[in-house]
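[1] One predicted model, sequence on top.
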Amino acid sequence: MELTALHLLLWFMVAFTSTAQELLSLRVSPKISAVCGQPVSLHCEVSSSQHGLSIKHMEWYHNNTSLCTMNSEDKNPIINPGFTVSDFDCKYHQGKLTLIFKKLQPMDTGDFGCKLRSNKGTRVKSTTVELQECCGQVEGVMEHGRPTCTFTHVYPDGEVRWFQGSHHQKLGQITLKNVEDGGWLTIQSYLEEKKTGLPYNCSLWSTETDRYITSTLVTDLDNSSVSRSPLGNGAGSQGRTLIDLIVTVLLVVTLI
């Protein structure tokens, strides 16, 4: 008899807990893979099957640091500046608190959490934001007689690969990396010796996705360079080298 009563009590507690959770729910945006340079929005929305829900407090936080809060007595969300390097904003409308990044920085990726406190209970949910690979700009020049290329606004880390024609140049390569504000990388690479003949192709290889992000052609014609945009389809070195050769031939013919 006592065992049956205990079972009934446990069943009642589980049923009551499940019902309470269904009465109040908190939903956040699923995992986001942000595109470099594009805005990112994270939504946190409250719903309840009971009437009379009163939200006392909502909050977005990152790495245990509050980014913005919304209290019952506030007309608009309160933003806490200085805790992130990215430019962001917060908006609230009918139980939905939205965190908006105009341009996400590498240092502000990772886990984001949303907290809720109401007259029906409390809830906490989290989501994850990743940043896709990108390179803001690449420049290739002949500097002090050495082929040199510089990649700025790079994320994540990458490997610089040099080619002359179809040959991968590995000897005499020096590569320097600096971490800039926001977690971006500046990568500069040069070859200690210049070989005569074909111009050089300097490419940035992503160690995370195993593909080329961007490349540039380095030629000693008037110490000029040709800059490339990021390779959206991850083109390999052979296709890029062929294009570089065609461009070089056209330049030589034009100059003659």
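    Cool, the structure landed. Residues are numbered from 1 along each chain as shown.
[2] CA only for contacts and neighbour counts going forward, please
    Noted.
[3] and Trp184, how far is that from Gly158?
    Look at Trp184 and Gly158: by CA to CA, to the nearest Å, they are 12 Å apart.
[4] Please apply the same query to Glu180.
    15 Å.
[5] In terms of neighbours, single out the busier of those two.
    Gly158 (24 against 12; other CA atoms under 10 Å).
[6] Quick one: residues contacting the residue lying closest to that one once chain neighbours are set aside.
    Ranked by CA to CA, 6 or more residues apart in numbering and with sequence neighbours excluded, the top spatial neighbour of Gly158 is Ser206, at 4.7 Å. Ser206 makes contacts with Glu133, Pro156, Asp157, Gly158, Glu159, Tyr212, Ile213, as judged by CA atoms under 8 Å, 6 or more residues apart in numbering.
[7] In strands, which of the residues you listed fall?
    Gly158, Glu159, Tyr212, Ile213 (DSSP state E).
[8] The last one and Trp205 touch, don't they?
    It refers to Ile213. Yes: at 6.0 Å, Ile213 and Trp205 qualify as touching, with contact defined as CA atoms under 8 Å.
[9] after the strand or helix carrying Cys114, next one along is what?
    Element membership for Cys114, per DSSP states H and E: strand 110-118. Downstream of strand 110-118, the first helix or strand assigned by DSSP H and E is strand 121-131.
[10] residues in contact with that following strand?
    24-36, 104, 106, 109-117.
[11] at 7 Å what do you get?
    With contacts defined as CA atoms under 7 Å, 6 or more residues apart in numbering, strand 121-131 is touched by 26, 28-36, 106, 109-117.
[12] Could you pull out the buried residues of the helix or strand just after it?
    Per DSSP H and E, the first helix or strand lying C-terminal to strand 121-131 is strand 134-143. Neighbour-count burial for strand 134-143 flags Cys134, Cys135, Gly136, Gln137, Val138, Glu139, Gly140, Val141, Met142 (criterion: 16 or more other CA atoms under 10 Å).
[13] one more structure, for comparison:
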Amino acid sequence: MMKASSLSPGARTQHVFGLVAIIWFKSAVSAAGEALELQTIPGVVAQCGDNVTLTCDASSLLLSDIRSFNWVGRNKSLCKHDDEHDPEVLCESTAETTHHKLTLTLINVMPVHQGKYLCKLSSKIGVKYTSSFVKVQDCFGGSDSSRNESHAVCWFNGVYPSGTVHWFQGNANSTESASTQEVEDQHGQYNIISTINVKKNLPYNCSLWIPGASKYLVTLVIQPSAVKVKASGSTQIKLQWICMMMEIMMVKFIM
């Protein structure tokens, strides 16, 4: 019959000290991780063309303990503490003894820049991260209108978020009889054109409604008299754009 082996007093003491050391080490690492603070602004609201600055502050950590410290957005690394950064943004890194700041500046913000930006810090004691959300709203590039004996047209460019066009003749809502088309550009903004048959010799109101904001962004008053515009400069570009949009609308109508 075999007897269960038992540890000698010295071995038992050494074993206990080993367990205590392991527990102490885990506690120390956990405490250090909890002491590490990473802070940034939760959200920023901007208009098209703004420069947006996101700052991430890390404290209670020596520079030698940092493995990587960066801003991530749009599925790529944008800004790193070692001065490597995306050419489309500005990146600045400052460091003191136990305080480090990483600043990301988005230049000429457009709707395509909207989304979550992650500040991530990897160190010898673990990984920590926080995020900021950039929201883009109230973008508007410009508007214009024209009218002849049978039709009235109004157009809006550089719009975000997307809107709908409402037509009014006096107090009567004529939106259902209008034809509206929008095209999204490479920046995420919308160009919108709307056409309506003119039946009476009265002024029409053409209003851009933004459902997401529950408000009218701009209203154009289109008078009965037709205005002849010389096609030159920016007007020439506008007319070319209108022709392109009208072709798109005709194709969709035929299909």
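    Right, received. Where do you want to start? None of the values given here were measured: they were computed from a predicted structure.
[14] TM-score of the superposition?
    Once superposed, chain against chain, the TM-score is 0.71 (TM-score structural alignment, normalised by the length of structure 2); 207 aligned residues with a CA RMSD of 2.9 Å.
[15] Take the contacts of Ser206 of structure 1 and map them onto structure 2. Which survive?
    Using both residues aligned by TM-score structural alignment, their matches' CA atoms under 8 Å, structure 2 keeps these contacts from those: Pro156, Asp157, Gly158, Glu159, Tyr212, Ile213.
[16] that older thread, kindly name the residues of structure 2 that line up with the strand holding Cys114 of structure 1.
    Aligning strand 110-118 of structure 1 against structure 2 (TM-score structural alignment) gives residues 115-123.
[17] May I ask you to confirm that Leu104 of structure 1 belongs to a strand?
    No: under DSSP: H, G, I helix; E, B strand; the rest coil, Leu104 of structure 1 sits outside any strand and is assigned coil.
[18] list the contacts for the residue mapped onto Gln39 of structure 2 from structure 1?
    Using TM-score structural alignment, the partner of Gln39 of structure 2 in structure 1 is Arg27. By CA under 7 Å, 6+ apart, the contact set of Arg27 of structure 1 is Cys44, Glu45, Val46.
[19] Give me the angle between the helix or strand hosting the first one and strand 110-118.
    Right, Cys44 of structure 1. Using DSSP H and E, Cys44 of structure 1 sits in strand 40-48. Taking axes from the mean of the first three to the mean of the last three CA atoms, to 10 degrees, one finds strand 40-48 of structure 1 and strand 110-118 inclined to each other by 30 degrees.
[20] what span of structure 2 lines up against the helix or strand following strand 40-48 of structure 1?
    Downstream of strand 40-48 of structure 1, the next assigned helix or strand under DSSP H and E is strand 55-62. Counting by TM-score structural alignment, strand 55-62 of structure 1 falls onto residues 66-73 of structure 2.
[21] how distant is that stretch from the center of its chain?
    20 Å (CA atoms, centre = their mean, to the nearest Å).
[22] Flag every buried residue along it.
    Quick answer for stretch 66-73 of structure 2 (16+ other CA under 10 Å): Ile66, Phe69, Asn70, Trp71, Val72, Gly73.
[23] and the second one, what does it touch?
    Yep, that's Phe69 of structure 2 we're talking about. The contact partners of Phe69 of structure 2, taken as CA under 7 Å, 6+ apart, are Lys80, His81, Lys120, Leu121, Ser122.
[24] Please repeat the previous calculation with a cut-off of 6 Å.
    Applying CA atoms under 6 Å, 6 or more residues apart in numbering, one finds that Phe69 of structure 2 lies in contact with Lys80, His81, Lys120, Leu121.
[25] count of neighbours near the second one?
    By the measure other CA under 10 Å, the count of residues near His81 of structure 2 is 22.
[26] Was I right to think it contacts Ser93?
    Yes: His81 of structure 2 lies in contact with Ser93 (CA atoms under 6 Å); the separation is 5.3 Å.
[27] Can you name the residues that contact Thr186 of structure 1?
    Neighbours of Thr186 of structure 1 in contact, by CA under 6 Å, 6+ apart: Phe151, Thr152, Lys177, Asn178.
[28] Mark which of those are part of strands, please.
    Phe151, Thr152, Lys177, Asn178.
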